[in-house]
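Enquirer: Take a look and give me a structure for this.
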Amino acid sequence: MNIKSLDHLVITTHNLEACLHFYVDILGMEMDTGNNRYAVRFGNQKFNIHTKPAEFLPAAAYPTEGSLDLCLVVADDLELVKADVEAAGYPIELGIVN
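Expert: You can find the predicted model right below:
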């Protein structure tokens, strides 16, 4: 499988204020409140910030505070990537999503 880059990651937090303070005020990332959600950016990278499980869909099955999920960009056909992951013994929660 040919992973090209990180598209974005999702952080789930119980304290939005403290989370944004750390990433924006301490690390100097840019806050993005487009699409009625919170995110922080640096360069072409983005961290979406969620405050409760399944706040936006699709979402991980069991997100917990302090967890994150990674969204990757791959160069291969997504059906082949899915088949490789499943063949290695890792279940796919939702299938291929946009």
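Enquirer: from here on, contacts and neighbour counts on C-alpha atoms
Expert: Noted.
Enquirer: buried ones in the strand of greatest length in the chain?
Expert: The residue-count maximum for a strand in the chain (DSSP state E) belongs to strand 3-12. Buried residues in strand 3-12, counted by 16 or more other Cα atoms under 10 Å: His8, Leu9, Val10, Ile11, Thr12.
Enquirer: I have a second one here; can you model it like the first so I can compare?
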Amino acid sequence: MTPALASLDHLVLTVADIGATVDFYTRVLGMRAEVFHPADGSERHALVFGRQKINLHPRGGEFDPKAAHPAPGTADLCFLSEVPVADWQAHFAACGVAVEEGPVRRTGATGPILSVYLRDPDGNLIEVSNPL
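Expert: A predicted model of the protein is given here:
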């Protein structure tokens, strides 16, 4: 029998500016910033939401091991929310963040979703969705 994975613990984004990224994800998406110190003694930054986190690596100072070609702006992330997409749109407008597309119906991991798309400071595509 092939072993099975249960969930995603964290992912890594390589970013041009840690401060700008932390500001965007905390102010615009409601994540919580975290600073942590792994066994190597370095200081690292993460964004926490639900039971997941996004670890941040500064461009040119990525931590090993790392992706084969780490670069800012190469991610496409979809986040689920119980807050209605219309409320998110109003929040994004109040934050001065443009919605690039949506709301549009898409198919998520577990079924239909209603999504809006925007960009983070590095140009990563961010999708905020409601399960339908």
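Enquirer: Give me the TM-score for these two chains.
Expert: The TM-score (TM-score structural alignment, normalised by the length of structure 1) is 0.61; 68 aligned residues with a Cα RMSD of 1.6 Å.
Enquirer: Distance of the corresponding residue of structure 1 for Ile54 of structure 2 relative to Asn2 of structure 1?
Expert: Using TM-score structural alignment as the criterion, Ile54 of structure 2 maps onto Phe47 of structure 1. Between Phe47 of structure 1 and Asn2 of structure 1 the distance is 22 Å, computed by Cα to Cα, to the nearest Å.
Enquirer: Give me the more crowded residue out of those two.
Expert: Neighbour tally, Phe47 of structure 1 and Asn2, criterion other Cα atoms under 10 Å: the higher count belongs to Phe47, 22 against 10.
Enquirer: The more buried one: which element?
Expert: According to DSSP states H and E, Phe47 of structure 1 maps onto strand 45-50.
Enquirer: for that strand, packing partners?
Expert: Judged by 3 or more Cα pairs under 8 Å, 6 or more residues apart in numbering; DSSP states H and E, the packing partners of strand 45-50 of structure 1 are strand 3-12, strand 38-42.
Enquirer: pull the longest helix from structure 1.
Expert: Secondary structure of structure 1 per DSSP state H: the longest helix is helix 78-87.
Enquirer: And the strands in structure 2, which stretches?
Expert: Ranges of strands in structure 2, per DSSP E, are 10-15, 32-36, 44-49, 52-58, 76-80, 101-107, 112-119, 125-131.
Enquirer: I'd like to know which elements the fifth one is packed against.
Expert: Using 3+ Cα pairs under 8 Å, 6+ apart, the elements in contact with strand 76-80 of structure 2 are strand 125-131.
Enquirer: can you do 10 Å?
Expert: Applying 3 or more Cα pairs under 10 Å, 6 or more residues apart in numbering; DSSP states H and E, one finds that strand 76-80 of structure 2 makes contact with strand 112-119, strand 125-131.
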